[in-house]
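> fold the following.
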Amino acid sequence: MRPLVAPGPELTPAQRERWSRHLLLPEIGEEGQRRLLNARVLVVGAGGLGSPALLYLAAAGVGTIGVVDDDVVEESNLQRQVAHGTADVGRAKVDSAADAVARLDPSLTVVRHRERLTAQNAADVVGGYDLVLDGSDTFETRYLVNDTLVAAGRPWVWGAVLRFDGHVSVFDPAGATYRDLFPTAPPPGTVPGCGEAGVLGGVCAAVASVMVTEAVKLVTGAGRPLTGRVLVHDALAMTWRELPLRPDPRRSAAEVLPTVSAQDLLRDGQEGAARTVVDVREPDEHAAGAVPGAVLLPLAELLADPGRLPGGPVVLHCERGGRSAQALRAVVASGRTDVVHLDGGFAAWRAAGGPVV
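Just a heads-up that it's a prediction; the model follows:
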């Protein structure tokens, strides 16, 4: 894989001293360090994985580090979330993380996104970065990151931990992605989180360090990225295993997205054709105006569990078509063949004279 980031300005003498150990590595060298300093990397979640990842990204000299998290530091976090300390309990994690980076290197830029990543803001948030590290702890966010970056055509690094186990991979829209590993989310309540099952703090550090190593490789073009492979860590046995991961052929079919025009959908309704319309916008958007009879199923909920979609022929829609296309990719990847999305979305429906409730 070619380097994701172009080299920045020439290094100063102080920078050469600071990253001298990187400069000794032929695979990185001065040009690679200039790429790192010029890079913009977003970390999703400042928790068990994001916390150590932020510190190692900063130590590596990543010039701009974004962190997105809407949570505050709790005392139970401190066992593994090493960017935060006792004095940070009650503070926003993005603020505590930014201070931790500043202590390592005040010359770096930290962009704080104190918000939850949602279907509405995901494209805008990740669009400002060269690379994303996904250390989130919910299936909903992981699918959202996946689908946003597939739509953007960009690779990203993913990690997950639970108890004594960890997983890491690099996903690439041109190859295997998170949906090839987990096509659909497990039923609610069947997979415990760290709050129920526990996690060893050192496992978070081990997995996060691999994530950052992959990030450095992607930014600089060094080595072979972990694409098409999942690294599985068992800390109790102290083993690392590599599992191959290949694209699901059904996901490839999702790239050709079937649509219906607003005029045809309006005509179908007038002729009594049986198709369920599903609105993937947010509740406030739906309440402000909707296609008559449309079922509300917000995008984030649908991405987390495409099985929630009603049976039979379905038309997905959002405001202008972007979110419904994202939803359709996930639905087709889950095996459905009787779903289309509304070309131009609700805006096209209104323009075509469709009734609104």
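> CA atoms for contacts and neighbours, from now on please.
OK.
> where along the chain do the strands fall?
In the chain, the strands defined using DSSP state E lie at 40-44, 64-68, 109-113, 131-134, 156-162, 165-171, 229-234, 239-244, 259-260, 276-279, 295-296, 314-317, 339-342.
> one more, for comparison:
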Amino acid sequence: MNDEQLIRYSRQIMVPGLDLDGQARLLASRILLVGAGGLGSAVALYLAAAGVGHLRVADFDRVELTNLQRQILHGTADIGRLKTDSARDHVAALNPEVTVEPIEQALDADNLPALVADVDLVIDGSDRFSTRFAVNAACVRAGRPLITGAVIGMDGQVAVLRPDLEGPCYRCLYADTGEETLGCSETGVLGPLPGVVGSLQAVEAIKVLTGLGEPLNHRLLMVDALDQRWRRIELRRDPACPVCGSAAGQCD
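Now for the predicted structure:
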């Protein structure tokens, strides 16, 4: 690390258990971030500030006025722009050392394997089950940690799924019915909540990458922001899971 990096990351390096070695691991790390919306905004900004070396940001949407209530990665001047372009510019303004690789396409079973293969972990901030299931399957096959988050209304959740540690996967939690749940455009969401959950995803990513503390491995953290009730649930692998269980390979 050079002198400027030592100054930029000095407060983080001082955290017990992270130190210079942990910061060096962050600088050398590569992450696939799925979604540059509410969750992805907090994830991208905090990981860029923390010094994650390479952010591969996947999103094919454009910035809309309705996004700005919660998607702090974008500004009024970005309306109409691709979110990946806006993300690249705002991350560069925060920390020009971070490389942002825009992926301006929908993710599916065809393109995900190559996108997942050469990253250290994946953070899913998407808002569709079909995308989450596809991302999960790619992470299981590549053995990459997956940090998944979701928000709706006043409720949020985050989980750290570790196929590299033979833990449960997203399909162990949720069955693929082929149906999508209602999103923010139908049910609404309190603006700061994606920031809370996205920040938790960023914290867990740093912990996994550096070995700091005890990550939320194999656990689901749920928050009811209306009453500020937090629950942590231990997750178990489903032997019948079609993605990571004994039935794996029979269906996707």
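> overlay them and tell me the TM-score.
Once superposed, chain against chain, the TM-score is 0.95 (TM-score structural alignment, normalised by the length of the second structure); 247 aligned residues with a Cα RMSD of 1.2 Å.
> how about the strands of the first structure in TSV, adding mean neighbour count and distance to A288 of the first structure?
Below are the strands of the first structure laid out as TSV (neighbours: other Cα atoms under 10 Å; distance: least, Cα to Cα, whole Å):
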stretch	mean neighbour count	distance to A288 of the first structure
strand 40-44	26	31
strand 64-68	24	29
strand 109-113	19	28
strand 131-134	25	33
strand 156-162	25	36
strand 165-171	24	37
strand 229-234	19	44
strand 239-244	12	47
strand 259-260	18	23
strand 276-279	23	12
strand 295-296	18	12
strand 314-317	25	15
strand 339-342	26	19
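> output those strands as TSV; include the columns distance to Q33 of the first structure.
Below are the strands of the first structure laid out as TSV (distance: least, Cα to Cα, whole Å):
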stretch	distance to Q33 of the first structure
strand 40-44	13
strand 64-68	13
strand 109-113	16
strand 131-134	16
strand 156-162	20
strand 165-171	21
strand 229-234	26
strand 239-244	29
strand 259-260	46
strand 276-279	46
strand 295-296	48
strand 314-317	45
strand 339-342	45
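> A287 of the first structure: which of those strands is closest?
Nearest to A287 of the first structure, of all these, is strand 295-296, at 9.7 Å by Cα to Cα.
> okay, that closest one sits on what stretch of the second structure?
Strand 295-296 of the first structure corresponds to no residue of the second structure when matched by TM-score structural alignment.
> mind listing the helices for the second structure?
Assignment of helices within the second structure using DSSP state H yields the ranges 3-8, 10-13, 19-27, 38-50, 83-94, 112-117, 129-142, 170-173, 184-187, 192-210.
> please work out which of the ones you listed is packed deepest.
helix 38-50 (a mean of 26; mean count of other Cα atoms under 10 Å).
> quick one: that helix aligns where in the first structure?
Using TM-score structural alignment, helix 38-50 of the second structure lines up with residues 48-60 of the first structure.
> distance of L173 of the second structure relative to V100 of the second structure?
Note on L173 of the second structure: its distance to V100 of the second structure, by Cα to Cα, to the nearest Å, is 31 Å.
> and W230 of the second structure, by the same measure?
In terms of Cα to Cα, W230 of the second structure sits 33 Å off from V100 of the second structure.
> tabulate the helices of the second structure (a markdown table), appending distance to I152 of the second structure.
Output for these, formatted as a markdown table (distance: least, Cα to Cα, whole Å):
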| stretch | distance to I152 of the second structure |
| --- | --- |
| helix 3-8 | 35 |
| helix 10-13 | 31 |
| helix 19-27 | 30 |
| helix 38-50 | 11 |
| helix 83-94 | 21 |
| helix 112-117 | 26 |
| helix 129-142 | 13 |
| helix 170-173 | 18 |
| helix 184-187 | 6 |
| helix 192-210 | 9 |
